[in-house]
Structure formats: C-alpha cells, structure tokens
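After the sequence you'll find the predicted model.
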Amino acid sequence: MRQLFWFWYALFLIGLLAVLAMMRSNSGAVLIMSFDGDAIHMAQIVLRMQAGQVPHLDFLTPLGAMAFLPIVWLMDLGFGVGGAFAYAPVMITLVMLPALYWVGLSRFAPSGALALGAVFLVQMLALVHGGVAPTVTASMYYNNWCWAVGALLVALAVVPSRLNNRWTLLAEPMILGVGVGFLLLTKATFAVFLLPALILALLIGRQFKMLAFSVLWSMVFLTCITLPLGGLTYWQGYVQDLMFVANSAARGQPGAPLVLMLLAPAQIVGVLAVLTGIVFLRQARKSGSALVLLALVAGWVLITHQNWQNDPHWLIPAGVLVLALARDVELYNRFGWPLKRALQIVSVMLMTLGMPLLVTQIQSLLIHNSLRPDRFAAVFRSPANNDLRFRGAKDGDYRIDRPFTALASSGAKPTVLAGETLPDCQKSTGLVAELIETGKRLDQMSQAKGAQTLYADWINGLWLFSDTAPLTGGAPWYYGGTPGFAAAEFVVVPLCPMGQDVRRMVLSEIEQDPALSFSEVLRNDLFILLKQD
C-alpha cells in the first residue's frame, strides 16, 4: 500500500477536488447567507473589469488583479457572476494540482501529504472566510486562496526534498516563483510577510539556483499578468492604493491591535505552542529550521493581524511543517525528552487548535449543498447574473420590512448634514433589501438615469440595482478620502446605514472639500438624495 502511495495520493486529490467543486454550486447558483456586502463588492469589481476597467486605474482597491481575474476569465467564457465565482478557485486548483501532488510526495510522509492536500483543497474551495459560525458567504474568499497557496509555498521552500531529479530543478522554481507572484497580485500582504521566511529558508538550505530561477519565474508571471493591464502604470496605481488604505482611518487596521490579538484565546495557545516547537528544533540542532520557523511565525501573525476577524489559519500548516521537520530527529534534550516525540506533540497541538476553522470551512460547503434555492433571490438587474442569489427572498421577491433591524450606536459620533443631526441608526441586516428598494426609487427619477451616484456607506454598488452608473475613480468599498467623489452627480445618504461612522466620514469629507458642493433634492423614509450644485 505504501509503495503505491503515489497512485492513491493522486486519486485522493482528484476525488476530493471533484467532491468539493460540486458543492460550490447549488442548482447552478451560489447562495449567499451572510456578509451580503462582500458579495456585492466582489460583483462590482468583476463586472467593471469585464467591461474593460482596470483595478487601481479606474477604481480604488487594495486587492490585486488576481483576486478577480480568474472570475472575469470565466465570465468571458459565458458564466454568470455566481457561476464564475463558484468555479474560479476550481480552475486555480486544477492549475496548481500537479504542484500540490509533487510537494506532498517529495517532502512528506503519507500522513503529512494527505493533511497538506486536504487543507489546501478545503481552504481553496471553502465558502466562508473562517470564524466559527456555520454560514455561506463570499466574504474574503481571496484570503482563502492566499492561505492555501502560501501553505504550499512554505512547504516547498522549508521542508527538504527527499527526491532530487530534473523535475526538482525545472519545476520547483516555477512553482515558487509563480506562487509568490500570485500572492503579490492577489493580496500583497501575504507576499510581503511570507517572502522573508521563504528567502531565508532557501539561503540556509544553500538553494541559490532555486532562489535565482524563482525570482525569474516570478518576474515572468507578473509581467504576463500586468502588461495587458497597463504595465508600470498599473504598478504605480497598485502601490498608491495600498498606501492609501494602509493610512486610512476607515480600514487601516481591520482587527484588534496586535498585542490584544496575540493575547486572545484563539491566538496565544497556538503562538506558545509554535514557539515551544522552535525551542525543540534548536535543541535538536536544527537551528536553521528554527530560525526559518520563527520568521514564518512573525509573518503569519502579521498576516492574521491584517485580516478582518484575525482568524489564525496558519495553525494547521504550521503543525504539518513541524511534523515534517521532526522526521529525522533522534536526539534527546537535557531533561531526557525524546525531541522527535516532543515535536510530534507540538504538531498535534497546532493541528488540533486549527481544526475549528477548518471544520467551519468544510461545513460551509455542506450547508451550501443542503440549502433550498427557492428561499434565495437573484437581485441584480442583469438576468445574466441571476446565479448569485441572496437569502431573505421567497417566490423571487424580497420583502421589505419597516423599520429595518438596527443596532443602537450610542457611542458613535453624530452625523450632521447641513446642520441637521441624522438619526442614530445602524443596520445589522437588510442591506440588499434596502439597495433594491433604493434602486427602484431612483429609477423613478429621470435625472438619475445613467448618473454617477455615490452611496454614503461601506458599499458603493447602487448601479447594480438601478439605472445609475458607477463612480469613475471611485471605491467599490469605502476606505476613506474622496475617491471618485468629484464625478458624483448624486449622493444617496441612507437614514440607517450599515456603517454609521462611514456615513459620517463620507459627509464630513464632502463638507471639508471646497471643490464638492451638494444640495438636498429629495427625502423619504429610506434616504436623503443630494444633487451636485
């Protein structure tokens, strides 16, 4: 059986990929249960890109083009936005499956290879970003892609290969270079914080040729992807957007402060466990591996800190890594502990601590496969995109409840518009329903048809629900400042937004900019409409 593991491992990867891929679509659609705003954010960007617009040049986003291009490519082949979203990670996984197969066989025992393969596939194809709540969402799917690809690259660079042949010399630099390029063009923080550890691992392992050829492959990949998007101009815009968001008061730090995050129960046990593993590696005379693991931990922690909800998805990959590094350890420490067994215990601890997140992601696919499509509605105006549906609908029509569910925001600063203090209200649900109703009411105004319209909330996607147009140079998700505001002909101010502080920031930015002037032209129970003077 062990001698035929190469066959059973291929069968395992292909079979699991097929099963998980089928679960990403339910009756030909993706059914969104929560975080509706994230699905609208994704839909805005891919539809704008399909129309020929370029991220960072035509609209502001801190995410790289590869977070959306796989979806756009499938839409160009005829898929709707839901179907393209469902199968984009399947397409990416098919491309990377030979690399996953090779890394598993060349660097791990069967148990480690199976663990790496399962984590990679579940992470890539999950329909939830993390957390512990059972749900289905498009929220931060690009983080899942980066965690999966990052784990594969770490295993490739850090764990010594047991097989050395022409494939190693030719293919491994390509895997590493293209993988780093993918991370950089998907979410740059993953590449920035993992790259030092990857380079350190190659230098300590004296893999200078692999490092050089990896850099070459990375440059080839980055050039091929970004040259059609504008080349140097694209990179200038990308860096500017990253710097803008990093300094943004609205989104510069999406989670808790770093120290508080590390002290949280979900983090501190894992960090202490991996630091213990580093001590054991030093005692086992693997100082190089210990140093690389320390650099990895720093990178993983910083990545986690930059991601909303601060989910430590690095725990299981760290456990698999420690298990592989313990393989040839035979020494005992001065307390008489067998260090191989000690490292194996640390590995089991790390993987156990990471299991709740993995279980949540597996559940997302099982839940999605069990949902009733008739309880979800297609909400976008274009029938071509009816394969992305949202919960809360029955018989294809959304029910608008008044008043909307709201959260008391007694600690929030008041929002003042033209000397009037707006209601202290913040929605917890009802975003899609309100956008639909707002779009209908705007369509009753002939002046609003084709007009670029700013929505004073987190999400700026009214054009998906009405005959209005997206903001030129605007931000599909608000990060602060006035991006695209000068092009706005109308501003819709919701009376009960998803982000009360965001509404206040938008109106404050308009008030402070002398080049922007808007006056009220309409008011109802949903919003106040301002028109450019």
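Received it, and whenever you're ready, just let me know what you need. Numbering: from 1, shown residues only.

When you work out contacts or count neighbours from here on, use the C-alpha atoms and nothing else.
Will do.

So which residues of the stretch 301-450 of the chain form strands?
Per DSSP state E, counting those that start in this stretch, the stretch 301-450 of the chain carries strands over the ranges 376-378, 388-391, 393-394, 397-398, 406-407, 416-417, 420-421, 426-427.

who's in contact with the first one?
Among residues not part of strand 376-378, those counted as contacts by CA atoms under 8 Å, 6 or more residues apart in numbering are 31, 385-398.

make it 7 Å
The contact list for strand 376-378, computed with CA atoms under 7 Å, 6 or more residues apart in numbering, reads Leu31, Asn386, Asp387, Leu388, Arg389, Phe390, Arg391, Gly392, Ala393, Lys394, Gly396, Asp397.

so Pro338 touches Tyr332, yeah?
Yes: using CA atoms under 7 Å, Pro338 is in contact with Tyr332, at 4.5 Å.

ok, back up a step: pick out whichever of the contacts of strand 376-378 sits closest to Ala342.
Nearest to Ala342 among the contacts of strand 376-378: Leu31, at 44.6 Å, using CA to CA.

so is Ala138 in a helix, a strand, or just coil?
coil (DSSP: H, G, I helix; E, B strand; the rest coil).

Can you tell me how far it is from Asp36?
Here Ala138 is placed at a distance of 8 Å from Asp36 (CA to CA, to the nearest Å).

before we go on, here's another structure to hold up against the first:
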Amino acid sequence: MDKPLKEMGMRQANRTSVLIVLMAAILALGGMAIAKSGFYLGKHEGDTLHMVEIVSRMAAGQLPHIDFMTPIGALAFAPIALFKANGFGIGMSVLWAQVLMALAFVLPTFWVAISRFPRLLAAPYGFVVMVLILALVHGEAESGVSISMHYNRWAWAAAYVAIPAALFVPQFARNSLFDGIIIGLMLSVMAMIKVTYFVAFAPVIVVALLMTGQLRAFGIAILTGLGVVAILTAGMGIGFWLAYVADLQTVAGSANRAAPGLPLASILAAPAYEGGTIAAIAGVIFLRRAGANAAGMGLLLLIPGFIYVTYQNFGNDPQWLLLMAFILLAHRPDQGDERATITGIALMSIAFATPSFLNLAYSPFRHFNADVERFTPLISGTPDNADLYTLTARAIRVDATVALDTEGQPYAKWQDQSGRDAPVSFKGETFGNCALDSGITAYFTDVSSDLTEVGYQGAKLFTADLLNSFWLYGEFEPLTGGAPWYYGGLSGFADAEYLLVPLCPLSVEARELILTEITETGADTTLTEVRRTPLYVLFEKG
C-alpha cells in the first residue's frame, strides 16, 4: 500500500482557499455565461437540435428510453429539462443547468481536494473539475462555442472526482462514509450520463479501493449505488433499465455511430495521441520505481479506460491527460531522480492537455463577447426556444456537398474508380448524392412551412435523415419511440404516418441506411408517394 502523502512531507491544503476557488470558478464561468441572457452557438447546430428535442420531451413528462430512443442517460438532460419545465427558455435552461451541476459537484470535489491532494494541487484540481462542468465547448482547440456533447464534460468531471477518491490513500482527512457515498454517487452519475464512462472506470475504481485498503468505503460505495438504482427503479420501473440496455445495444450494432471518430489504433498511436500514450506508460514505470505501487498500478489499469472513452467520444479529445498529471504530481517522492522524472512526465501531460483545457476555460468569456448582431434564432417561430441562437451565416446560408462523379454529373465516367459506394435505390428511384453543410434553420423552416401550407400540420413524420426535428419548427407530432438522432434501426417508424425523404439531407449515409432498412423489412411496399418538391419527397404509409 502507498504511504499517505502527508508522510512524504506534503502539507494539507487550506480548506478555505479551496472552497473560495470552487465558488469563484462558478461565479466567474457560470456567471459570465448567464450574463449574456441567451445562448449563442458557434457550431454543432445539429447536435444542439438533438439536445433540444430530448429536453423538450423530458420537460413535457416523457422518459428517455421509454418514450423515445437515446443511448445517452437521463441525467445528461434532466437538469436542463428541470429549468425548461419551469418556464425558462431553452438557451437559459442550458446555462443555468451547468451552474446547477457545478453547485452539485462542489461538496464532493471539495472533499476529494482536501482529503487527497497536498497544498499546491488541491485548488488547481478543484478548478479543473469546475471548468469541465461549466465550459461552453466540448474541448479540442477549435474555438467555436457549442453545447454539443456537454454530457461528456460532466461525465469526465465525475471521473475526476471518483478516481482520485479511490486511487489515493486518504491523507489529510479520513471519513470512509463520505468517501463511499461520493464514489458511489459519482459512479451512478457516470452510468446515468453516459454508460461508457462507467464501463471504463468502475472496474478500476473497485480494484483501486481494494489496493488502497479502503474496504469500508468500498462497501458504502456499493450500497450507495444500489440505493440510487432502487430509487430510480421505484420512480420509473424496471422497464426503464431494460429500455436503456436496448438503446445501448442498438448503438453498439449501429453502422454509423458505434464509434464516432478515429479508429482505435489511431487513438493509441496516431501522432496527435502517441505522446500522451508514451507519457502514461512512462508514468506507470516511474511511479512504481518511486514506491507508489498502488498509484502506478492504478494508472496502468486506467490507461485502457482512458483510451476507450477517448475512442468513443466524438472529437477523440483526451481529457484524461490532466487527471494523469494530478495522479503523477500527487505521488512524487520528496526528493531524488524519480521526483524530477515524474515531474517532467506530468509537465508533458499538462503541455499536451493545454490547448483543449484553455479552450474549455475561456469559452464562457468568448461566449460573453459574442456579437449578437451576427446571430439569429436556431429554431424559428417558437417563443420558448427564442433564446437559443446560432450564427446567421450558418443558419440560413445554405451550402451543400454534391458528388460530381455520379450518374448524370459531369465527372460520371470516374464513378467506378472513385471508390464511392453505389447509391441506394428506393422504390425504383436513386436519390442524388447531396448533403447540407450549413443552413439547418433554413432547411427545417422551409420544409415545415411547405408541409403546413399544403395541410400536413399535425402529421407524424419519420424522416430519412440524421435528425427528425420538424416538430420543433412546425405543428407536427413527435414520434412515440422515435430517436432524436439517428443511431441505427427504425425507432419510431411504427408510429409514423408519413416518411419524408430529403433530396439533400443532413447525412446521405443516414438516409441510405434508413431507406435500405425500410426496403429490407418490406415496409416500402406500404408507402405511396403523395408529394414531391425540390426539397423532399413525402410518402404516406398505407
């Protein structure tokens, strides 16, 4: 078992200073975001519509997995839905929900900071956790403000709390009850936000608790987790868990969303990631040499989980690098070559993480300074969504990517050599290879208006595309069992009255997968074309 760090000559953090840092971060980052009185996006409008649909359904009393399909856990959207259900606009609901989550994390973050980290690390550790929760971009170095994948940030924050609580020997304060409750709650948060994190880190946390001799905390963590499950089951029923698992299985077998980024081999060894992987392996070696056996073994066991979560998240941003730096710095010996080497490895990890972290930390200030004259509402014509804005140039300037080497196009003679998949034929028609790059507000507004003008208001539409969001723009009905984002399968198709096929969709791949599955199930034989425009073809189900 590793020695408590106070036996290595490190001093306890000033508790007041840590608490001040946590509250100051919430006041500065959360306050700066709220002060804008609206949410101004710079990118990822499609992901935002996905979020808005889920939040709107939950605010109306629907349950994820039961009433609609999503592999993302209910806690990822429940705080936002709470504010929307109480009269807030969707934009301010997002911003206030981030503050609420940060406040909920104050006590567990404070406890882990003062009980696990020495004086010089406790406050920076707490600040990083708050930044993960309150940022207005998912990470990477691209500066555009976005709420996309906010749940990944929140789940990383839970991991940043649970992993040190389990892996570090309690140093400056001991309370197995607090430790167990915090670890159990953080694991529950991961499971109820994005189960990928739970699968990746729960086994390591269990092993870490045993390695560090925290047996009582281990037992309390299990009881806490079981208590959360019991409470949720009492409120939503056993069917909620079965439906959650079914949604996860759908995504695991999806042809387009099982892994939304680079191949696993690239996350291990591509130039952008290889430095972090090498630093992690070196950290394990030198922690073990320095006598920090539990920390070294724990870091070794964490590496596969770090890589797996990075692989599963869009953008493949290695948010684990700062956590590894905290693990290394907290377990340096007082002196000797190992101290200098471990410090060097930690600084390498910090350097690799700096572009993404600075982007996260500065994003609320960038959002506050946005020029509102350049923005327009993302969802037109709905007062409760009017405080959610996106760049006008992205919302209504319609650009598309069109394949010019397909039949009927000027470079058609190169089609056989291009490596492009053959287009899908649906009901005897081959749709062109065109995908929208921008203009999402114009797309949904125009199609919704056209459908309304010809008398289809109130209809239940299933869209052969990535998003099925027309009901946010017009008087249409959301589909029971429908999926706000296409993950595979035909979720909600059974409840639909019409199939809408965009001629230039958001995703050609999603459209072709949907049309192929409809054909394979024989459902195409029940469809009759009832309307055709330059934007879409509408089929009625017989």
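In hand now; what should we look at? Quick caveat, the model's predicted, so the values are computed rather than measured.

Now the TM-score, please.
TM-score of the superposed chains, computed with TM-score structural alignment, normalised by the length of structure 1, equals 0.93; 516 aligned residues with a CA RMSD of 1.9 Å.

Tell me which of Ala138 and Asp36 of structure 1 has more neighbours.
A direct count of neighbours by other CA atoms under 10 Å for Ala138 of structure 1 and Asp36 places Ala138 higher, at 27 against 20.

Now which residue in structure 2 aligns to that one?
By TM-score structural alignment, Ala138 of structure 1 lines up with Ile147 in structure 2.

Am I right that its match is in contact with Ala135?
No: using CA under 7 Å as the test, Ile147 of structure 2 is too far from Ala135 to be in contact (8.7 Å).

re earlier: list just the one of the strands of the stretch 301-450 of structure 1 that sits closest to Ser25 of structure 1.
Of all the strands of the stretch 301-450 of structure 1, it is strand 388-391 that lies closest to Ser25 of structure 1, at 10.0 Å by CA to CA.

quick one on the thing from earlier: Throw the strands of the stretch 301-450 of structure 1 into JSON lines and include mean neighbour count and distance to Leu522 of structure 1, thanks.
Shown next, in JSON lines, are the strands of the stretch 301-450 of structure 1 (neighbours: other CA atoms under 10 Å; distance: least, CA to CA, whole Å):
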{"stretch": "strand 376-378", "mean neighbour count": "22", "distance to Leu522 of structure 1": "28"}
{"stretch": "strand 388-391", "mean neighbour count": "24", "distance to Leu522 of structure 1": "29"}
{"stretch": "strand 393-394", "mean neighbour count": "16", "distance to Leu522 of structure 1": "29"}
{"stretch": "strand 397-398", "mean neighbour count": "18", "distance to Leu522 of structure 1": "24"}
{"stretch": "strand 406-407", "mean neighbour count": "15", "distance to Leu522 of structure 1": "23"}
{"stretch": "strand 416-417", "mean neighbour count": "14", "distance to Leu522 of structure 1": "14"}
{"stretch": "strand 420-421", "mean neighbour count": "10", "distance to Leu522 of structure 1": "15"}
{"stretch": "strand 426-427", "mean neighbour count": "20", "distance to Leu522 of structure 1": "21"}
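
Select, out of the ones you listed, the one closest to Pro317 of structure 1.
When the strands of the stretch 301-450 of structure 1 are compared by CA to CA, strand 388-391 sits nearest Pro317 of structure 1, at 31.8 Å.

for that closest one, the distance to its chain's centre please.
How far strand 388-391 of structure 1 lies from its chain's middle: 19 Å, per CA atoms, centre = their mean, to the nearest Å.

who's in contact with Met351 of structure 1?
Contacts for Met351 of structure 1 (CA under 7 Å, 6+ apart) come out as Leu315, Ile316, Gly319.

count of residues packed around Thr468 of structure 1?
23.

Look up how far Lys440 of structure 1 lies from it.
From Thr468 of structure 1 to Lys440 of structure 1 the distance is 11 Å (CA to CA).

what do you get for Asp501 of structure 1?
Taking CA to CA, one finds Asp501 of structure 1 at 26 Å from Lys440 of structure 1.

Who has more neighbours out of those two?
Set Asp501 of structure 1 next to Lys440 and count neighbours by other CA under 10 Å: Asp501 wins out with 18 against 14.

Tell me the counterpart of that one in structure 2.
Under the alignment (TM-score structural alignment), Asp501 of structure 1 pairs with Glu509 in structure 2.

do Ala171 of structure 1 as well
The alignment partner of Ala171 of structure 1 in structure 2, by TM-score structural alignment, is Phe178.

Tell me which residues of the strand or helix carrying its match come out buried.
Phe178 of structure 2 belongs to helix 176-193 when assigned by DSSP states H and E. Judged by neighbour count (16 or more other CA atoms under 10 Å), helix 176-193 of structure 2 contains these buried residues: 176, 178-193.

how close does that helix sit to structure 1?
On superposition with structure 1, the average gap between helix 176-193 of structure 2 and its aligned counterparts reaches 1.0 Å (mean CA distance after the TM-score superposition for structure 1).

out of the strands of the stretch 301-450 of structure 1, nearest to Met96 of structure 1?
Closest among these, using CA to CA: strand 388-391, at 26.2 Å.

so where is that closest one in structure 2?
With TM-score structural alignment as the criterion, strand 388-391 of structure 1 aligns to 388-391.

quick check: the helix or strand hosting Ala25 of structure 2 aligns to which part of structure 1?
Per DSSP H and E: Ala25 of structure 2 is located in helix 15-25. Aligned by TM-score structural alignment, helix 15-25 of structure 2 corresponds to residues 6-16 of structure 1.

From His50 of structure 2, how far out is the match of Ala138 of structure 1?
11 Å.

Could you do Leu248 of structure 2 as well?
When Leu248 of structure 2 is compared with His50 of structure 2 (using CA to CA), they lie 17 Å apart.

same check, this time on Ala510 of structure 2
Relative to His50 of structure 2, Ala510 of structure 2 is positioned 15 Å away (CA to CA).

And for Met69 of structure 2?
Remark: distance between Met69 of structure 2 and His50 of structure 2 (CA to CA) = 12 Å.

which of the two has more neighbours?
The neighbour comparison of Met69 of structure 2 against His50 (other CA under 10 Å) goes to Met69, with 26 against 20.

Which residue in structure 1 aligns with the more buried one?
Counting by TM-score structural alignment, Met69 of structure 2 lines up with Leu60 in structure 1.

wait, what's in contact with its match?
Asp241, Gly473, Gly474, Ala475.

go with 6 Å
Contacts for Leu60 of structure 1 (CA atoms under 6 Å, 6 or more residues apart in numbering) come out as Gly474, Ala475.

Can you classify Phe193 of structure 1 by secondary structure?
When classified by three-state DSSP, Phe193 of structure 1 comes out as helix.

Compute the distance between it and Gly150 of structure 1, please.
For Phe193 of structure 1, the distance to Gly150 of structure 1 - CA to CA - is 10 Å.

Cool, thanks, talk later.
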